[in-house]
Each structure stands twice: as C-alpha cells, then as structure tokens.
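Enquirer: Predicted structure and sequence below. I'll ask about it afterward.
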Amino acid sequence: MAIDFTLTVAQQRLQRNAREFAVEILQPLVKTADEEPDTQKAFQMLKGAYVECHKLGFAMGFLPKQYGGGGVSNVDLQIVAEEITAVDPGFATILLVNGLALMPVAWFGSEEQKRRWLGEATSDPRGEYIAGWTVSEAAGTPGGTANFDHPGAYPNGMGLVAELDKGRGEYVLNGTKHWPCNAGGWDLKGANVNVCIVRTEPTQGGKTGLSAIVVPRGTPGITYKQPISKLGHRLCQNNSIVFENCRVPAENAFAIGNGDLVISKAFTWSGPVAAIAAVGVARSAYEYVLKWAKTYTAGGNAPIIQHQAVGYLLAEVAMRIEACRAFSWKAAHYLDLYDSDGHAVGAMSKVFCGETLFNAVFRLMQAMGVNALDKAHPVEKYLREAAVFPLYDAGNIGMQMRKIWGVMLDDAFDPRAIADSKPIAFKKSMEGAGTLVAPQNGLPADRADARHSQRPSSRSKSQAAD
C-alpha cells in the first residue's frame, strides 16, 4: 500500500526542529511585534528569528541542492510550514515568498541565472538574505493583478512596463507595484533581489507580453514606501513600490513572453503551503478553545465541553482540520510527482482549506462567546490571520478559482486525473478564462481593448505613480 501518513524518522526530526524553533525562538517575539503600530519596525523585530530560520535551512530549503538549497520536497515543506504557521503565519509568509521569488528562477531561468541568483541566495554567511516576489499592483481603473492574463494590450493586466534599450542592453522599468512581500528588505532600501513580473510587450496581451526580471538591491530608480498596515499577517512586509526609469541589465530577464506561466506556476507551488498554513492557524485555535472548554463553566455547574452544542462544535472543527491537512499533503505530493505542475490541485487545496478553516476559527470563537474578543486571549488574532487565507496568495476568487476553471475548460481535461495522481499539462490556452467579459462604453470588447493599446509615456507613468 503506497499511501502512508506515518512520518519517517527524518521527517519527525524535521518536525521537531521546526516546532522547537517556532515555540522557543519565534513565539516570544510575536505578541509584541503584532501589536507594534509601525509596520516596518514590526517586520524588523523578526530579523533575529529569520536568521535562525536561515541557519536551520528553512528560509531556502526548498531550492535545488545543486545550487546550495536543501532540495526538500513539497511534502516536507508542509511539515515545517504547519509548525511555524501554528505560531505565526505572517512570519511563515516571509519564508514562503523567498520561494515564490526564487523558484521561478529554478524553473525558468538559464543555467547561468540559476548559478548566480540561487547560489547567492543560499550562500549568505549572515543568513539575512531575503527575496521579494514583486507581482501585485494597486487597485484602480485600470489596476490590480487578478486579470494578469487578459488577452488585451496595455493597460489591461500588468502595468509595470519594461522597455528594452538595445543600445545599452538594459530594460527600463516604469510603473508601480503594490502588495509585494519582502520587497522593501530589512531596511526599506530593497530586498537582496526582487523578482518582478513586467510587461515587456505593451502592445501584446498578458499571455504573450509578460516576462520576469531580477532586480538586485541598490538598483537606482526605485522607491520603497512604508509597508501597508494590515488586519492580519502583520509581521510580513507588504510594500508599495515606484519604478522611475529604473535600468536593469537585459541579462537579468527570463521567461521572456512567458511571464504569465511564471505567475501561474509560482502560485501553484505556494497553494499547498497556504493550505497547510490555514491548518496551522486552525490547529492553534482549536487547541486553545478545547483547553478553555474543559475548564470554563460559563456560570453553570460543569465545564462547557459537557454541553452537546460545544462538544459537537469542537468535534466538527477537529474533523475539518484533519481533512484539510490530508488535502494539503495530497496536493504537495502531487506537486512532487510533476515538478510543481499541479495547477488545479494546488489551487484547490489553497481555496478549500483557507475557506473551510476560516469558518472553523469563527466557530471556535462562538464556543468562547464574547470572551473570544478579549485580546488577553489569542483567538481574535487567529481569526485575523485566518481571514487572510482566502484573500492573499493569488486570491481565491481573483485568480485561484479561475485557474481551476481554466484547466477544467480544456477539452482533454480528465476529471479523474487528480484522484489517480495522473499528470495534467498546463497550457497557455488554459489561461484567460473569464478575463474578457463585457464591452466598454458600448464598443465590442476587442475594439475597446484597441483603444488602450497605446501606453503612456515614462513621464506620465511616473506622475501617475506619485
């Protein structure tokens, strides 16, 4: 029987190391940092813990061994991620985003790019190296990132334009990004690298006009704004970034014309990690409320767990946690089989677990009643953290559900493939589902797109960013 949920000795050691780090090093920092109103300071308060994480191999362990990484499997990553997210998923997101930024280099970069950028990330003797995944853009008209694969030309989809200066062998970047994680770095002067998705062909749509480019720390022409103050995941840094005539060597670009595939695969790889993060948060909430229910009487003559309503509620939550952990592991195992090409199942696990366990955490709060709102208890924080899962990491409605739908639309889609762990090849034809939905101002959609094929100048672009 190939299916076995028993951890190997090596996995048990990995779990123990991750748990010890989370409880002994990370946990003492979390409450104070979460309550810190200065978002950059809160992020910086975790730097010492991050360095320890780097020493343990958790910060870059998912990168291939031949470039200095740990080469850990997606399933092993699940084990580490659950233990860290059970203490704070915001901190765990810092680690996850290293992967979102650097795994695309491993998948799509040239051998020279892999040796340079992955080798640099894994060989930092101080353990401070951090990478930014710079994709998301601000809301507006146009704006946002969910329709990155829109078939229309600029300004549909991505707005950060990279124009090739052939004479100097450089791309010139103009535009803004909003929400990227880790991008500002520990000192708000930039991560060691930012892996940016840019529009290299403004007159082409998102399936052909996007590319990826590595922007090193210290590159002129970039302004990092104060990190966004958020409801949850407060300990990870999300910036607004302005690019003004930012010049980057052309050799730093990769996946030229295939930036859409980079986005799709990266957010596939992160799907099971986001799913297990939801498990970690729900697990902590469940364990806390279970202990509470065994001692709190609510003025009655026995602890509230003796009441059927509370007992059934806790049993229901326990079942959801176990089901979601199994789904997370299944999705991670599938990605291990096919070099992270599991676009449907990766998205499914992220959507299902995040939404299922957000509701579970709220149900647990109902068992505690109004006491759950008291910040003396950690449950209100668990709800804030759980609220993030359906919204971040290629939001469920914005991108992940649409990716599942796109795979299912394919004429060759096998509805039993995931159950049987058979491969599903992801193609550009699976992208763009639902992006072209209505005419604008009475014009047919294709003519409406044509009106916007002329991109603004660098000057107007910079003014718009300000």
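Expert: Thanks, I have the structure now.
Enquirer: From here on, just use CA atoms for contacts and neighbour counts.
Expert: Noted.
Enquirer: Then residue 383 would be within a strand, right?
Expert: No - under DSSP: H, G, I helix; E, B strand; the rest coil, residue 383 falls outside any strand and is assigned helix.
Enquirer: take a look at this one as well, against the first:
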Amino acid sequence: MTITFTLTPEQQQLQQFARSFADVHLRTAHAVYTAPHITTTQAAFNSIRPVVSTAVAAGLVSAQIPSALGGTAGDSPLLDAAILVEEFFVHDSSVPIAILSASLGLAPVIMAGTKEQRKELLAPFLTKSGEPLACLGFSEKGGSANYILNPALTTAIVSPDGKEFVINGGKLWASNLGGWDYRGADVISLVCRVLPRVNAPIATGPQNIAIIAITRGDIAANEESAFTAVDQEDTLGFNAVSGPAVTFMNLRVPRERLIGSVGQGPELVSKAFTGSAAMVGAMACGIMRAAFEDALAFAKREACGGTHPVIHHQSVADRLIEMKMRLETARLLTWKAASAFDASQGQDVEGCWMAKVYASEAATEVVQLGMAVLGMESYSLRQRFPRLLRDAACLPIFDGGNVGVRRRELQNLFEGEAYDPLAFAYGGQSEA
C-alpha cells in the first residue's frame, strides 16, 4: 500500500482558486462589517451580502450539491470543502459561514428528500445568481445537546385535515436562519417534534422527531406574526454571522414539506453535523495558519530592541515549532477524516468528531503561542491576533460543543461492543 498526502490536480486547482478568491474578497471583509456605522449583527451580516453574491456566481454554493442533483460537487465533497474552508478562514470567518451553511442546511434534503422536494428546494442554489441562504434550524434556548429528551422542543402539529403542519416554538444560533431581511432563509430544515393532534401527549425520544423544510414562500403565506426574528446578542467572535432568535407561532406549512419520515430526524441531524464537524477542523486550520504566518513573519523581521531578529532566540523558535506541529497535525487529521467520510459514503465518522475536538482546542492554544512571540504588539487591533483569538475561542463551543456533544459521541462509539480501535487508522482493514 502506498500512502500519499498529495492533492490531486483538481484539488490543487480548487485550492488555488479558493486562495485567490479569499485574497481578493475576504482579506478586507472584517474591516467592512466592523466599520463604525455597523451597530448590529444583522447590519454586519447584510454588509457581506455583495461578497456572498460573488461567491454564488463563482459556483461556491452549487459546488455544495452533488452533481447527480444538478450541482458541481466532486467525488470527494467533504475533503474538497475542507481544502476550501481552510483557505477562506485564513482571512475571514463570518463570510465563509454564510456561504458554506448551504451544505448544512440542505443536507437533510440531499440525503432524504423526495425527487420533487429536491427539485424545488435545491433550485435556488443551482442558478449561480442571487444570494440564496440555507439553514439547519436546530439549536434552542437552554441548549440542545439533549434535544431528543427535551419536551419543550419546537413542535409541528398535524392539522385536523392532515394537510398541514402547524409549527410552534423557537430556534436560535442557527446560521442564516432569519435570512437577509429577517423573513427567513430560502430553505430552513427545521428540527421539530411531530404531534398527531393538538394537546396530544408529548412522548420524549427519537420516535417523533422529524425535519420539516420551510421556504420563504411558506413564511410569506402566513401572518407576519407566525415568524418573528429578533437580533441576536453581540458575540465574542464570528461577528457577521446571523443566528437570530426566531419564534414560530402557528406557522403553517404543507404536509409535503416533511423530509424523510417522522422519527428519522435524529439520524439526519447526526449525519449533517458529522460532516460539519470536519469542517470545524478545517476552520481551525485556517485560523492557526494565519496565526503562524503572522508570528513567523514578525519573528523574522523584528529584533525587539536586540541585535538580531527574535527568531534566533530559542524560546521564540520553540513557540513557532509548537504552532507549526499543531497546525500540521490538525490538518492531517482533518483531511484524513474527510477522506474517510467520503470514501465510506458517510459511514466512517470517528475522524470527523476527533478532528472537531482536537483542531478546535488546538486553535486557541496556537493563537496564544503566536501572541507570546509578538508580546504586547499582539494586543494591537492593527494585528489579526485579537480577532483570531476571539474566533478560535468559539470553535470548541459551536457546531456541537466539545464537552456535551462531540466527546460524548466518541464515548458512545468507544463503548460499543463492535468498536475497532484501529479501523479509522487503517481504513477498516485492521485485521491485516
């Protein structure tokens, strides 16, 4: 067996394209959405709309949809996405989230939608025009790690005539949920508990949890009060990511919007968030790469009052070495995880969870090591380190917190009788 870590010519081309796009369109994005006249998260979000439009025209959204469904995703979609995400996150965090949330929001439709549902719901994301947004409406107030047992989970009650779902409840922190105008994303894949009738007893567990697709047209067909979005609180990082608090009040959607079957919701949620876990690993790699490159350039350039650049000091070099080793380890784990996920058609999940935990926690440490190289200079807002640190600090918490979700997923995997400790390392061929 030959082991190679060389990207294919197509992946190298994708990497160069992503690097060029990021250099032109993302390098200055942070200055745009943090300008003095931007006073709310939604205003910051709307300020990135032109860049999202450019990304759509460049095919970065249609590339998240399989070619069999009209998109342009390649044979290794998760690995390709990891390559692209790292390049983007070197320069910015918020804009890529708006662009790439399509893959998460549309995942249930792609995995379990009917032919008719896919044709309708994917259409806005295939045209390479406009600024379509997709969202997976999952998180709720109070936390969602134990959503399957949560009796207060957003509900979808079957109407008396059986033709509609009547949705009540609320979501927050879901990227793109409110859309550009707080009247909803183009497609919302909403996680909810389906009840057969009004006042039906709520049985907690997976058996009645489903995903229901909601479109802007569905929202517009209801009273305005049926969908209410409130600007989210200011956040530590990801300052132009829109995840408003949304309340559903008797929002009616056609019964045909059910994705898959009732009870299939947890399976679809798990599969969607497993792929996104590897993407967090790639996000962390982008942040770590930015920190390392800035710290290395500073160390080679600045003497800090001495007679030669500080890179010649062992204490500085040691920090740079530690930064580079953690970056390379995180990238290799992320690429391995994405490659295994692609090759197994989503069955090999262990690496994705490990990549999310390891890379997200390494990112904060790497940024702090870089700040130690610069010293007080790293505090300056002229440097990237303050915002790199803020964004890095969010990574272990979002997309399934490392404590309550990702480590528990790994724990459950390890506890299984059939778990093979060498399967991920050797591609399921540990017997050899």
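Expert: Looks like it arrived, so ask away. Since this is a predicted model, take the numbers as computed values, not measurements.
Enquirer: what TM-score do we get after superposing?
Expert: Superposed pair, TM-score by TM-score structural alignment, normalised by the length of structure 2: 0.92. Supporting alignment: 414 aligned residues with a Cα RMSD of 1.7 Å.
Enquirer: Quick check: the aligned residue for residue 391 of structure 1 in structure 2?
Expert: Using TM-score structural alignment, the equivalent of residue 391 of structure 1 in structure 2 is residue 397.
Enquirer: ok so that match is a strand residue?
Expert: No - Residue 397 of structure 2 is assigned coil when assessed by three-state DSSP, not a strand.
Enquirer: Where in structure 2 does the top helix by length along structure 1 align, residue-wise?
Expert: The helix that spans the most residues within structure 1, counting by DSSP state H, is helix 308-337. Aligned by TM-score structural alignment, helix 308-337 of structure 1 falls on residues 314-343 of structure 2.
Enquirer: List the buried residues for the matching stretch?
Expert: By 16 or more other Cα atoms under 10 Å, the buried positions in stretch 314-343 of structure 2 come out as 316-317, 319-320, 323-324, 326-327, 330-342.
Enquirer: can you pull out the strands in the stretch 1-150 of structure 1?
Expert: Along the stretch 1-150 of structure 1, counting by DSSP state E, counting those that start in this stretch, strands occupy 131-134.
Enquirer: just the helices in it please.
Expert: Applying DSSP state H, counting those that start in this stretch to the stretch 1-150 of structure 1 gives helices spanning 9-20, 27-35, 39-44, 47-56, 74-85, 89-108, 111-113, 119-122.
Enquirer: Of those helices, give the one that comes closest to residue 243 of structure 1.
Expert: Closest approach to residue 243 of structure 1 among the helices of the stretch 1-150 of structure 1 (Cα to Cα): helix 89-108, 18.4 Å.
Enquirer: Would you mind giving the residues in structure 2 matched to that closest one?
Expert: Counting by TM-score structural alignment, helix 89-108 of structure 1 corresponds to 93-112 in structure 2.
Enquirer: Can you give me the buried ones in that stretch?
Expert: Those would be 93-110, 112, for stretch 93-112 of structure 2 by 16+ other Cα under 10 Å.
Enquirer: Who are the contact partners of the match of residue 391 of structure 1?
Expert: Not one residue lies near residue 397 of structure 2 by Cα atoms under 8 Å, 6 or more residues apart in numbering.
Enquirer: Okay, it and residue 305 of structure 2: tell me how far apart.
Expert: 40 Å (Cα to Cα, to the nearest Å).
Enquirer: So residue 174 of structure 1 lies in a strand, does it not?
Expert: Yes - the assignment for residue 174 of structure 1 by three-state DSSP puts it in a strand.
Enquirer: what's next to stretch 52-66 of structure 1, contact-wise?
Expert: Outside stretch 52-66 of structure 1, the residues that reach it (Cα under 8 Å, 6+ apart) are 21, 50, 69-74, 77, 80, 95, 98-99, 102-103, 106, 118, 121-122, 127-128.
Enquirer: try stretch 25-43 of structure 1
Expert: With Cα under 8 Å, 6+ apart, stretch 25-43 of structure 1 has contacts from 45-46, 49, 87-88, 186, 188, 226-229, 234-237.
Enquirer: Next: stretch 211-226 of structure 2.
Expert: With Cα under 8 Å, 6+ apart as the criterion, stretch 211-226 of structure 2 contacts 108, 121, 183-192, 227, 247-253, 257-260, 262, 264-265.
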